[in-house]
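Colleague: next come a sequence and a model predicted from it.
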Amino acid sequence: MLKIAFDQIYAHPLPDGHRFPMLKYELIPEQLIHQGIITDENLFSPDLCSEEVILATHDAVYWQQLHHLALTAKEQRRIGFPLTDRLVAREQRIAQGTIDGCHFALNHGIAFNVAGGTHHAGSNWGEGFCMLNDQAIAANYLLNKQLARSILIIDLDVHQGNGTAEIFNGESRVFTFSMHGANNFPYRKEQSDLDVGLADGTGDDEYLNILHNILPQLIEQQQPDFMFYLSGVDVLASDKLGKLSLSQQACKLRDKFVLETAKTNNIPVQVSMGGGYSPDIRNIVDAHCATYALAKEIFF
């Protein structure tokens, strides 16, 4: 069964000025149910990720400052909004949802987190609306529980996964691959194991050709036994923060290729949804829902 982490706290935690980008977290499950792709049985609500698990990835001082709402005004500006208890709880639930998704993926091949993809959070900082790095936390959880020995993180959000790169710098069991807009946020990049910076305006054919050339080689070289996929839809030409020029169809073909690669190679994959900032929220929701529909078709 396709399992999807979702909680109402995902959808309603932000100050009014940041509300629009978060609408997708409630609209995606509603649309998937409306389209008959899922039922309520596919959704699960995660608990809070424990401090012990968080501290296997994030610095203790940073976590305590975050947990007690003690980050400086400058540090909060770097994150993008003022801290509240509700926001921190949201991040903990997102992280736990990704961990729970890993268990479902190990049993069923794939699982999703409606939120997640908080890849700008480093070991001791938050940035770009990210405070706890859900896929990094889950990857370390798998390694520490000896549920995986070699992990591939595929980050196809339009923004580089700088926090993920920093967290796993020097960790040979986790290979970080980020394909992103070269001239986009974050302007100070970290070094992933493989970074592919794309020029502004990169379109469908070039994007897909690069991905098709790279991913099979990575699978062959790294021999991962678990994959994380960050499937941001801010690669769309309509995205106001993106700078790339992909069509909805190319975004769907991108996801199809990644998911089919996982299925063909019998590699469990956890998917977090990442960014999407098109002015018309229907473009965002439609692109994300297409990823779920593909997963149902390919894996079930």
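Modeller: In hand now; what should we look at? It should be emphasised that the depicted structure is a prediction, and the values quoted were computed from it without experimental measurement.

Colleague: from here on, just use CA atoms for contacts and neighbour counts.
Modeller: Will do.

Colleague: may I see the buried residues of whatever helix or strand Glu75 lives in?
Modeller: Using DSSP states H and E, Glu75 sits in helix 73-79. For helix 73-79, the neighbour count (16 or more other C-alpha atoms under 10 Å) marks 75-79 as buried.

Colleague: let me have the residues you listed in CSV, extended by distance to Ser272.
Modeller: Converted to CSV, the buried residues of helix 73-79 look like this (distance: C-alpha to C-alpha, whole Å):
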residue, distance to Ser272
Glu75, 25
Gln76, 24
Arg77, 24
Arg78, 22
Ile79, 19
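
Colleague: which of these sits closest to Asp85?
Modeller: For these, the closest approach to Asp85 (C-alpha to C-alpha) belongs to Gln76, at 13.5 Å.

Colleague: need the contact partners of stretch 122-129.
Modeller: With C-alpha atoms under 8 Å, 6 or more residues apart in numbering as the test, stretch 122-129 has contacts from 57-59, 61-63, 75-76, 78-81, 118, 120-121, 131-133, 162-164, 166-167.

Colleague: of those, grab the buried ones for ChimeraX.
Modeller: Here is the ChimeraX command that selects the buried residues among the contacts of stretch 122-129 (16+ other C-alpha under 10 Å):
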select :57,58,62,63,75,76,78,79,80,81,118,120,121,131,132,133,162,163,164,166,167
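
Colleague: let's bring in a second one:
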Amino acid sequence: MNPLRAYYAPAYAAADSTPSARLQLLADRLQRCARVELCEPRPMDIGLLQGLHSDEYTKAFLDGTAPLASSQGVAWSPAIRDSVLAMLAGQLDAADHALQHGIAMNVARGFHHAVWSRGGGLCALNGLALVAHCRPDRRIFVLDCDEHGGNGTEEFCARLGNLYSASIFGTRFGCYGGTRSWAFPVNVGRDGFATYLDALQAARTLIVEHAPDLLIYQAGVDCHRNDPKGRAGLSSLQLLQRDRWVFRMARELRVAVLFVVAGGYQDAQTLMSLNANTVRAAVNTYCVGSLAR
């Protein structure tokens, strides 16, 4: 089988922050992997954003108009804008590749808190909803395993008839379930890992029922027990077990999968290692050899 295709551009990590720094560390790691092909996405076609968010917000973010341009919670700058646009371009290229070849990765942070009228929770534009927006003929199902519920994606599910979402989270973040959207709060530290597996199984049932063309997997690691924002309480091994479960499920169901690394707030080296485990699970599940040379 061909190597795992992973999309990344230096602009992804242009912002000066730990969440951005770990993306460059991960890209450097993947560059040394024999069974991962790192590719730079094509430039973002700004016209594809039309109609995704409100015209007022889209224009404000592209132009840097205060205060709306910084509504994600990060002060706007051209570098922030260009980073977001590069990651969105990678999202669309990775979606195309996954639909053609079964799996792809975008080395991007999460998008799931951006709602129609503004950004939020460090998410400027919703790159999960963007895939459904640009592929109206395809059913897109988001399996969101970030620490925080995908409230923005949930809102977009009610707006886009081809978008579905199941969030498994430790922190609700306004995610309660709704139209084509389901919420699964978990606390592994209190209730055990079996409860997390039960939530994954419930999500699998929904995926089978709705038969998507593409599964977008938010493989967040801020649900790790040592993360300063983490409440779900997963260990490193349990995160790896989660990743293996998702990739095996996608392969068994013969549904194409695009995955992103999403959230994480520990030091950059720790986050890179946890994200690399997710890549290892994908590589091993799809029989493309070992992660390291």
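Modeller: Nice, I can see it. Since the structure is predicted, the reported quantities are computational estimates derived from the model, not experimental observations.

Colleague: give me the distance from stretch 122-141 of the first structure to the chain's centre.
Modeller: Relative to its chain's centre, stretch 122-141 of the first structure lies at 10 Å (C-alpha atoms, centre = their mean, to the nearest Å).

Colleague: what's the distance between Ala56 of the first structure and Glu171 of the first structure?
Modeller: Counting by C-alpha to C-alpha, to the nearest Å, the gap from Ala56 of the first structure to Glu171 of the first structure is 13 Å.

Colleague: higher neighbour count, those two?
Modeller: Ala56 (16 against 12; other C-alpha atoms under 10 Å).

Colleague: map that one across to the second structure for me.
Modeller: In the second structure, the residue paired with Ala56 of the first structure is Gly51, using TM-score structural alignment.

Colleague: related to what we said a few turns ago, take the contacts of stretch 122-129 of the first structure and keep only those in strands.
Modeller: Counting by DSSP state E, none of the members of the contacts of stretch 122-129 of the first structure fall within strands.

Colleague: the contacts of stretch 122-129 of the first structure in helices, which ones?
Modeller: Mapping the contacts of stretch 122-129 of the first structure onto helices (DSSP state H) picks out 61-63, 75-76, 78-79, 162-164, 166-167.

Colleague: quick one: the spatially most central residue of the first structure and Gln8 of the first structure, what's the gap?
Modeller: For the first structure, the residue sitting closest to the mean C-alpha position, by C-alpha atoms, centre = their mean, is Gly117 at 2.2 Å. Per C-alpha to C-alpha, Gly117 of the first structure is found 17 Å from Gln8 of the first structure.

Colleague: what's the answer for Lys263 of the first structure, then?
Modeller: To Gln8 of the first structure, Lys263 of the first structure is 30 Å away according to C-alpha to C-alpha.

Colleague: neighbour count: those two, which is higher?
Modeller: Applying other C-alpha under 10 Å to Lys263 of the first structure and Gln8 shows that Lys263 carries more neighbours, namely 17 against 11.

Colleague: which residue ranges form the helices in the stretch 51-200 of the first structure?
Modeller: 51-54, 60-67, 73-79, 85-108, 134-144, 162-167 (DSSP state H, counting those that start in this stretch).

Colleague: typo on my end, the stretch 151-293 of the second structure
Modeller: 151-157, 188-191, 193-210, 236-253, 268-285.

Colleague: run through who's touching the third one.
Modeller: I take that to be helix 193-210 of the second structure. 141, 143, 166, 168, 184, 186-188, 234, 238, 242, 246, 249, 253.

Colleague: with the second one instead?
Modeller: Helix 188-191 of the second structure is contacted from outside by 194-196, 232-234, using C-alpha under 8 Å, 6+ apart.

Colleague: average offset between it and the first structure?
Modeller: Following the fit onto the first structure, the mean deviation recorded for helix 188-191 of the second structure is 5.6 Å by mean C-alpha distance after the TM-score superposition for the first structure.

Colleague: may I see the buried residues of that helix?
Modeller: Under 16+ other C-alpha under 10 Å, the buried positions of helix 188-191 of the second structure are Val188.

Colleague: check what contacts stretch 95-108 of the first structure and list those residues.
Modeller: By C-alpha under 8 Å, 6+ apart, stretch 95-108 of the first structure touches 1-6, 45-49, 110-113, 116, 132-135, 137-138, 141, 268-270, 272.

Colleague: on that earlier part again, wait, which of the helices of the stretch 151-293 of the second structure is closest to Ser83 of the second structure?
Modeller: Proximity to Ser83 of the second structure (C-alpha to C-alpha) singles out helix 268-285 among these, at 17.8 Å.

Colleague: where does that closest one end up in the first structure?
Modeller: Under TM-score structural alignment, the match for helix 268-285 of the second structure is residues 281-298.
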